[in-house]
Structure formats: C-alpha cells, structure tokens
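Engineer: Here is a sequence together with a model predicted from it:
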Amino acid sequence: MLTYPQIDPVAIRLGPLAVHWYGLTYLVAFALFFFLATRRLRHRPFASIQQPAPWTRQDIEDLLFWGVLGVIAGGRLGYVLFYKPVYYLSHPLEVFAIWQGGMSFHGGMLGVIVAMALWAHKRGRPWLQVTDLVAPCVPLGLASGRVGNFINGELWGRVADASLPWAMVFPHGGPLPRHPSQVYQFLLEGVLLFVLLWLYARQPRQTGQVSGAFLVGYGVLRFVAEYFREPDAFLGLQALGLSRGQWLCVPMVLAGVAMWGWASRRNAAASPTG
C-alpha cells in the first residue's frame, strides 16, 4: 500500500501570483494537441485535400483557439447541468466561478463539438472531416488532465484491498486505501486510447469513422475506469449500480457506433457494383 506523496498543487509562487499544476496540465494538453494536429496534416486524406482549400498550420491554430473556448465553456456548463443543476439554479452567479473547480469531460466534449461545427461552417469544410482530424489528437490531452487530478489529490478511486501494491491513501479520501483511479484513467482513456486511435487513423478511413471510433473508444474505456473511481458524494451510484459518468458514456458509445456504421454504409452505397 502506498501513501499519497502530498504534492503541492501550486507549482510556482511569484509574490501574490500562484501558478497551479492543474493549470499547467491544461497548457500541456493544448500544446500536445497543436503538436499532434500539425502531424495529422501529413496523413491522408488531409495532406491531399484541396477543396475548399488545403489544410494549413493556421487552420490548426484557429482550431485550437475555438477548441479552448469549447472546452472551458462546455466543461463548465456540463458540470452545472449534469452534476449540480439544482445547486446552481439556486446560486446562478456561481456558474461563472470556474476558479472554484467543477468541469465535466462530457460537457467539454459537447462544447468542442459545437465549436468545431461553427468553425467548419465558417470555413466551408465538412464537419466530420474536422472532427476526424481532431479526434486522435485529444487523448494525450486528457491524460495530461488526469495528471493534474492526481497532483490535486482529487477524483480518487474506490476503496481497494490493502494488499493491492499500488493502493493509495489520499489526504481527503479517509484512512482507507483506494484505487488511484486518476492513474487508471491516464493509462486507459489517455495513453491506450491515443495509441489505438492514432494507429487506426493512420490508415485511410471513411469520413466519420475516426470520430466514431473515438466516441466508442473513450466511452468504453471511461465506463470501465468508473468501476474503480469513487462516485461523487452528492450523487452516489444510480440506476443499475452505475455512476453518473457511466450513464453519460452510454449515449456516447451508441452515437459512436451509429456514426461509424453510417460512415461505412455510405461508403458501401457509393461503391460501384456488378
């Protein structure tokens, strides 16, 4: 059994200014996205697209800006609506108090989807072409965010057997050893999903298939990780003994399967027969 290393959540102090590790992990996530997205431009079909215009580094910079807005706005609104709607209905001004914490991945994902749709419409590009470019670049950013969760000692796991070598006692999680679920999520929905999706996307795919694969992959891996993560105290487990996070993954997986199947059928219908 391990003891949480008590990492100071503040990385740098410059007088009254405090730079938190969690904020730095967001910056790392955005930098990773930019690095990977520029590499994606070398892959097919993006390297050969000419209409309405070739993809450029400037496009990636613009996508990053829009994506950051989508992550912040969607993540916060998702937390408000999915996790504490009654509380924020009574305290509406606190919706804007992002510094107090409270972000939702599923809300952030919806925010990014809306942002990408608006950007695609503005540039006259097919929306699924944009999401296919973006999808494989996201998981390592999610992994970086889980590092921030671990440093903050938050979102710890469920109680584990003390004989588990990597079970850990978290400072705010009580005296019992717990699963380091932030590490599980770092490895599953971060590193593993990135490797699988990056390799999958390197081969020619029909428009929409990579996006569908991301939805399915993240939804399944997050669903599994939630079995080791302590449910939010104010929610607990819900119908069928599932957490709120797991229930939010269900429509995500179904949407991914439908998107992947639609893209495959569309290609089959377009192929010549006889």
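Structural biologist: Thanks, I have the structure now. Computed from a predicted model, the values in this text were never measured in an experiment. Numbers count the residues shown, from 1 in each chain.
Engineer: all contacts plus neighbour counts: C-alpha atoms, from now on.
Structural biologist: Will do.
Engineer: Which helix or strand contains residue 141?
Structural biologist: Assigned by DSSP states H and E, residue 141 falls within helix 139-152.
Engineer: ok, structure two:
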Amino acid sequence: MLTHPQFDPVALSLGPLKVHWYGLMYLAAFLQFWCLGRYRILHHAQLSASGWTVRQLDDLLFYGVLGVIVGGRLGEVLFYQPGYYLDHPAEVLAIWRGGMSFHGGFLGVLVAMGLYARKIGRTWFEITDFIAPLVPLGLATGRIGNFINGELWGRVADPSLPWAMVFPWVDNLPRHPSQLYQASLEGVALFVVLWLYSTRARPRGAVSGVFLIGYGSLRWLAEYFRSPDDGILGLSFTVSMGQWLSLPMILCGLLLVVLAHRQRI
C-alpha cells in the first residue's frame, strides 16, 4: 500500500506572505484556460470568423474567475457544510484551506457568462460552447490541489489494490485516492472528448450539452470511490450529494444536445 506524502500545504513563504499549493493549482487552471482559449481563437477558422478575439478571452477569464471563486465557495458552504460554517463564519473566506464546490462554481460561472454575453451582445450558448473545452484541465488541477491538501479522500479499498493509499490523519485503512481518479476522469478524459468533439462545427448548444453529460456521468461514477457524504438534506438513499447535483446536469445535457441538433436553440 502507498501512504499519502502529507505535503506541506504552503508552497512558498516570503516573510508573512504564504503561497499555498491550492491557490497555485487554481492559478494553473486559469492559465491553461487562457492558453487553450488563445489557441482555439487563432487556429479554429470558425471561431475567428465569428468574431472571437483574445481581448474577449481576457474579459471572459476575468468574469470566470469571479464566478468560480464566489460560486465555488458559496456552493461548499451551502451544499456541503452549512452547519460547520454557521458555527465558524470567519472560515467562509479561508479558501486557501480548500473547500470549493464544483457545482457551486459551475453555477457561478453560468451567471458570470450570462452577464458577459449580455455585455457583448452574444448568446449565452455561444459563450458556453466556446469555454466548455477549456474547463476540464482546470478541473484536473483543482483535484490535484485536493490531493495535495489531503482532503476529499476516498472510500476504503481492497488492500491488494496496487495504488490503495493510507491517509494517516484519517485512519490506517487503505483507501482509494479518489482525488486522482477525478483528475483523470473529469479532467483529462473529459478534456480529450470535448476538445476532439469541438474541432468540427457543431450546432449551437451541442458542445455545452456534451460537457454537461460528460461531467455529470463521470462525476456520478467517481462518487462511488469518494468517502460518502450525507446526500441531499441528509438523506442519501445510497446517492451522494455530488450525485444528486450531477443528475440534473446529465438530464439537461441530454435535452440540450437534442434541441441543438433540432436547431431549437
């Protein structure tokens, strides 16, 4: 069995200033978003022909950062640990310790993209189709940040599993390194699917729909390897909170793909 390396969450200390690995992972996520977005604008004739510019990408990144941080933290507070943060309100702002909900960040980004779409006169789905392939690798870096922080550890695993890992501060049982599973599935695998799918012209809304289906399905699968939470309203019925929140993503994604190909969007 492997043992978690128990990384120091602080990557760099400069006097009173401490740079945390978790923050660096988010910085890496935003940087890869910009680099991939720039590549798409410069190398995809359809995007450049529709008027996308690197300047707009810069603005999108700014709006997206706000949506991810505000929505992700509020999602963690409201969806997953409302009782804890009600008792410790000062820790709501301590994002360097981890604790960012994907589904909350996703909703925050949707709101931010809606505001930006209104500002520049594009449709909401034009924006989401453009950014969908740029998101998964950022999700992967976020999960690596979870692994470095030693949070969101997995369920107990068979000791014979070659990569079973002990998280000493939890217990001495072998567990799935579920953070790395999610980095591989929701991050790398989803990126490959979306990047390849979006290289050809697709009906408006189709790429966004495939993102919803892909993320929702892969997150549903990954939840079977994460330590279970209490589910929605404390009632799991063997379905975790992450799965409850992913179910509407899958259903909306299926509907979106159907409507896109019928040109109803």
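Structural biologist: Received, thanks. In this text, all values refer to a predicted model and were calculated from it rather than measured experimentally.
Engineer: what stretch of structure 2 lies opposite the helix holding residue 141 of structure 1 in the alignment?
Structural biologist: Helix 139-152 of structure 1 corresponds to residues 136-149 of structure 2 when matched by TM-score structural alignment.
Engineer: and what of stretch 57-70 of structure 1?
Structural biologist: Under TM-score structural alignment, the match for stretch 57-70 of structure 1 is residues 54-67.
Engineer: Tell me the buried residues in the matching stretch?
Structural biologist: Within stretch 54-67 of structure 2, the residues scored as buried using 16 or more other CA atoms under 10 Å are 54, 57, 60-61, 63-65, 67.
Engineer: now stretch 165-179 of structure 1
Structural biologist: 166-170, 173, 177-179.
Engineer: Against which helices or strands is the helix holding residue 141 of structure 1 packed?
Structural biologist: Helix 139-152 of structure 1 is packed against helix 21-40, helix 181-185, helix 193-202, with contacts defined by 3 or more CA pairs under 8 Å, 6 or more residues apart in numbering; DSSP states H and E.
Engineer: Residue 116 of structure 1 is nearest to which of the ones you listed?
Structural biologist: When these are compared by CA to CA, helix 21-40 sits nearest residue 116 of structure 1, at 13.9 Å.
Engineer: Does anything pack onto the closest one? Which helices or strands?
Structural biologist: Against helix 21-40 of structure 1 (3+ CA pairs under 8 Å, 6+ apart) you get helix 57-82, helix 127-134, helix 139-152.
Engineer: try it again with 7 Å
Structural biologist: Contacts defined by 3 or more CA pairs under 7 Å, 6 or more residues apart in numbering; DSSP states H and E place helix 21-40 of structure 1 against helix 57-82, helix 139-152.
Engineer: Next SSE downstream of the shortest one?
Structural biologist: Looking back up the chat, that one is helix 139-152 of structure 1. With DSSP H and E, the next secondary element past helix 139-152 of structure 1 is strand 168-169.
Engineer: about what we covered before: quick one: which of the helices and strands packed on helix 21-40 of structure 1 is nearest residue 223 of structure 1?
Structural biologist: helix 139-152 (15.1 Å).
Engineer: So which residues make contact with stretch 216-231 of structure 1?
Structural biologist: By CA atoms under 7 Å, 6 or more residues apart in numbering, the residues outside stretch 216-231 of structure 1 that reach it are 155-158, 179, 181, 184-185, 188-189, 193, 237, 243, 245-246, 249-250, 252-253, 256-257.
Engineer: before we move on, what about stretch 170-187 of structure 2?
Structural biologist: With contact meaning CA under 7 Å, 6+ apart, stretch 170-187 of structure 2 is reached by 1, 136-137, 139-140, 143-144, 146-147, 152-159, 164-166, 215, 218-219, 222, 225-226.
Engineer: tell me how far that stretch is from the chain's mean position?
Structural biologist: In terms of CA atoms, centre = their mean, to the nearest Å, the centre of stretch 170-187 of structure 2 is set 16 Å apart from its chain centre.
Engineer: Which stretch of structure 1 lines up against it?
Structural biologist: Using TM-score structural alignment, stretch 170-187 of structure 2 pairs with 173-190 in structure 1.
Engineer: tell me how far the ends of that stretch are from each other?
Structural biologist: End-to-end distance of stretch 173-190 of structure 1: 24 Å, with CA to CA, to the nearest Å as the criterion.
Engineer: Skip the chain neighbours and tell me the closest residue to residue 140 of structure 1.
Structural biologist: Excluding its sequence neighbours, the residue lying closest to residue 140 of structure 1 (CA to CA, 6 or more residues apart in numbering) is residue 190, at 5.1 Å.
Engineer: Next: residue 157 of structure 1.
Structural biologist: Leaving aside its sequence neighbours, residue 157 of structure 1 sits nearest to residue 229 (CA to CA, 6+ apart; 3.9 Å).
Engineer: Quick check: the one you found vs residue 147 of structure 1, distance?
Structural biologist: Using CA to CA, residue 229 of structure 1 is found at 15 Å from residue 147 of structure 1.
Engineer: That's all I had, so thanks and see you.
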